[in-house]
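Trainee: this is a predicted model, with the sequence first.
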Amino acid sequence: MAADNSVLLGLVEEFVSGQVDSKAAETTTGVKTGQFTVLQLVEALGFSLTSSQPQTRGRGVQLLSQVLQECYSSLSEREVEVLIAFYENRLKDHYVITPHVLQGLKALTKCSVLPPGSAVSILKSIFQDVHVQSLMVTDRSCVYNILINLMESREEELKGLGADFIFGFVQSVDGERDPRNLLLAFQGARNIIHRGYDLGKFVEELFEVTSCYFPIDFSPPPNDPHGITQEELILSLRAVLAGTSQFAEFLLPLIIEKLDSDVQSSKVDSLQTLDLGFILVIK
């Protein structure tokens, strides 16, 4: 084991101090083949995680997160518990470390052995310690994926948060502009209203944070590699706005206002949204 530890320490040193990104793949292979464990990796990262330099601490967390993205499915519940506590603590660290922390948490939220209570713990840490809209596009996407992962696997835990979850969600997606992230935000909002989450006193806030995009006005840039269409965004938002009768008192005035628009597509979108809303209410 001493030989393995020396190998691991060498990989960590080269990645963190030598800025050799390829060592992440080698470290991942070592974990996958059983040469060393994820918790041994955390131990080997000790020198970087206690560094006075935020960039050095960030490189250490980055290495761990990159390994977890490939190895999360083999973790035990105890390992997941330790890693979640580690990452939640790191969310309080320097802002340059936050993106790497979020990547690690995203990997952990995919674990089938996520310990009871950890979903709530993760979300409370993010809502408290991360200002989502000050993050870069990819990091905001990471937060939305964490939310969606936990909604898929730990729904009852999240519902136990009550209106606090709705408030945190609203704060997280407020002001989003990237179309890729908007699809994720709309997906999260659909989950909330279609799966019976208690909106509490935040019904209007959830409506406002999504309806501000209505009607969708989006033209994908030429040669868009993401392939997101205006129709995709329209249908996704429509499913949110017309998805619950709790939105009716806010949706009807909005549609009436948009029907006065000189833009034909805006009128059509308004009528189709109203039509879907009536269908869902009748059902």
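Mentor: In hand now; what should we look at? Residues are numbered from 1 along each chain as shown.
Trainee: going forward, measure contacts between C-alpha atoms and count neighbours the same way
Mentor: Will do.
Trainee: where exactly do the helices run in the stretch 151-283 of the chain?
Mentor: 155-159, 163-173, 179-194, 203-211, 230-241, 248-259, 264-282 (DSSP state H, counting those that start in this stretch).
Trainee: redo those helices as TSV? Include mean neighbour count and distance to residue 96.
Mentor: As requested, the helices of the stretch 151-283 of the chain are exported to TSV (neighbours: other CA atoms under 10 Å; distance: least, CA to CA, whole Å):
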stretch	mean neighbour count	distance to residue 96
helix 155-159	17	28
helix 163-173	20	19
helix 179-194	20	21
helix 203-211	19	28
helix 230-241	20	32
helix 248-259	16	40
helix 264-282	16	41
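Trainee: possible to save the ones you listed as TSV with distance to residue 70?
Mentor: Conversion of the helices of the stretch 151-283 of the chain to TSV gives the following (distance: least, CA to CA, whole Å):
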stretch	distance to residue 70
helix 155-159	25
helix 163-173	27
helix 179-194	22
helix 203-211	34
helix 230-241	30
helix 248-259	44
helix 264-282	41
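Trainee: looking at the ones you listed, which is closest to residue 73?
Mentor: Residue 73 lies closest to helix 155-159 among the helices of the stretch 151-283 of the chain, at 20.0 Å (CA to CA).
Trainee: state the number of residues packed around residue 59.
Mentor: Residue 59: 23 surrounding residues under other CA atoms under 10 Å.
Trainee: and the gap between it and residue 149?
Mentor: Applying CA to CA, to the nearest Å, the value for residue 59 to residue 149 is 25 Å.
Trainee: same thing with residue 164?
Mentor: 18 Å.
Trainee: still on that earlier bit, quick one: which of the helices of the stretch 151-283 of the chain is nearest residue 76?
Mentor: helix 155-159 (20.3 Å).
Trainee: below is structure B, check it against A:
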Amino acid sequence: MGATEEPSRLVHQLVAAAASENPTADIALQLALLLDLRDLPLLEFVKVLGPTLTSDDVGLRVVAVRCLAETLARLLAPVISKQDVSVLVQFLTAKLEDEKLSAYTLNALASLVRVCTFVPYLSGNLDALLARLCSSYDPRKHLARVRYEAFVLLDAVMEKHNDALAALPALADAYITAFIHVASGEKDPRNLLLSFLLNRRINGTVAFDARSANAAHNYFLAKLFDL
């Protein structure tokens, strides 16, 4: 079997397993290892997934994004270039408009922001992600388990890019706006716990201006207090 046939076979196996609700972890791990060893270029992986990622069948689209998310979560080496990161940010944030894909899209984005080549200010990566989270993801349309993935994404951003949020006021404002959007109206106990922890970390990271001097910060502080 040729070198290019093995990755393609594994990708098709992963898609088939996910579509059949069979275990996928072992296959995703094998693909992640091929990516780690650079035996499979990331763009080739996405290319093989392509027909399912853009299928008219929503079930196939869900399977494809799940496969991408599970593979990204298992990467160990910094195999995703900065350019690849920007391409994936654009691709995945656009998928937020497809409500059926939301859980796996949010999961994939959380894995992406954790890679060392995700630079928050490069190509407006983090700004674009946070803006699309506000405009294309509506928590009211999703079950608690999907909403949890949005909190996990915001937690990943805070964990990996805390310094950028502390140093760049505009980026911090965008993050807080996204957090308020995600957390408002939340009732699920598990989600509320993560919301509380993120709220506390925001207050420990962001240097808010005096409420009388900054209307936006006055609004943020009032909303954060209510959440």
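Mentor: Done, it's in. Everything quoted here is computed from the prediction, not taken from an experiment.
Trainee: and the TM-score between them?
Mentor: The TM-score (TM-score structural alignment, normalised by the length of structure 2) is 0.79; 208 aligned residues with a CA RMSD of 2.5 Å.
Trainee: do you know which of the helices of the stretch 151-283 of structure 1 lies nearest residue 95 of structure 1?
Mentor: Per CA to CA, nearest to residue 95 of structure 1 of the helices of the stretch 151-283 of structure 1: helix 163-173, 16.6 Å.
Trainee: with respect to residue 28 of structure 1, which of the helices of the stretch 151-283 of structure 1 lies nearest?
Mentor: helix 179-194 (28.7 Å).
Trainee: average distance between that closest one and structure 2?
Mentor: When structure 2 is overlaid, helix 179-194 of structure 1 sits 1.4 Å from its aligned residues on average, using mean CA distance after the TM-score superposition for structure 1.
Trainee: let me see the residues that make contact with that helix.
Mentor: 137, 140-141, 144-145, 147-148, 151, 173, 176, 206, 210, 226, 228, 233, 236-237, 239-240, 243-244 (CA atoms under 8 Å, 6 or more residues apart in numbering).
Trainee: so where is it in structure 2?
Mentor: Using TM-score structural alignment, helix 179-194 of structure 1 lines up with residues 189-204 of structure 2.
Trainee: over to stretch 42-50 of structure 1?
Mentor: So stretch 42-50 of structure 1 sits over residues 46-54 in structure 2, by TM-score structural alignment.
Trainee: pick out the residue nearest the middle of structure 2.
Mentor: For structure 2, residue 109 is the residue whose C-alpha lies nearest the centre (CA atoms, centre = their mean; 1.7 Å).
Trainee: that one contacts residue 152, doesn't it?
Mentor: No: using CA atoms under 8 Å, residue 109 of structure 2 makes no contact with residue 152, being 9.7 Å away.
Trainee: residue 118 of structure 2 in helix, strand or coil?
Mentor: coil (DSSP: H, G, I helix; E, B strand; the rest coil).
Trainee: that one corresponds to which position in structure 1?
Mentor: Using TM-score structural alignment to pair residues, one finds that residue 118 of structure 2 aligns to residue 114 in structure 1.
Trainee: now for its match, how many residues are close by?
Mentor: 22.
Trainee: right, and it touches residue 82 too?
Mentor: No: counting by CA under 8 Å, residue 114 of structure 1 does not reach residue 82; the two are 11.0 Å apart.
Trainee: report the separation between residue 135 of structure 2 and residue 148 of structure 2.
Mentor: 18 Å.
Trainee: which one in structure 2 is aligned with residue 90 of structure 1?
Mentor: So, by TM-score structural alignment, residue 90 of structure 1 is matched to residue 95.
Trainee: its match and residue 106 touch, don't they?
Mentor: No: counting by CA under 8 Å, residue 95 of structure 2 sits too far from residue 106 to count as a contact (9.4 Å).
Trainee: out of those two, which sits in the busier spot?
Mentor: residue 106 (28 against 22).
Trainee: and the counterpart of the more buried one in structure 1, what element?
Mentor: By TM-score structural alignment, residue 106 of structure 2 lines up with residue 102 in structure 1. Here residue 102 of structure 1 sits within helix 98-108, counting by DSSP states H and E.
Trainee: next, the buried residues of that helix.
Mentor: 98-108 (16 or more other CA atoms under 10 Å).
Trainee: residues contacting the nearest residue to residue 38 of structure 1 once chain neighbours are set aside?
Mentor: Nearest non-adjacent residue to residue 38 of structure 1, counting by CA to CA, 6 or more residues apart in numbering: residue 31, 6.6 Å away. The neighbours of residue 31 of structure 1, taking CA under 8 Å, 6+ apart as the test, are 37-38, 71.
Trainee: with structure 2 overlaid, how far apart is the helix or strand where residue 31 of structure 1 lies on average?
Mentor: Assigned by DSSP H and E, residue 31 of structure 1 belongs to helix 23-32. Following superposition, helix 23-32 of structure 1 is found to deviate from structure 2 by 2.7 Å on average (mean CA distance after the TM-score superposition for structure 1).
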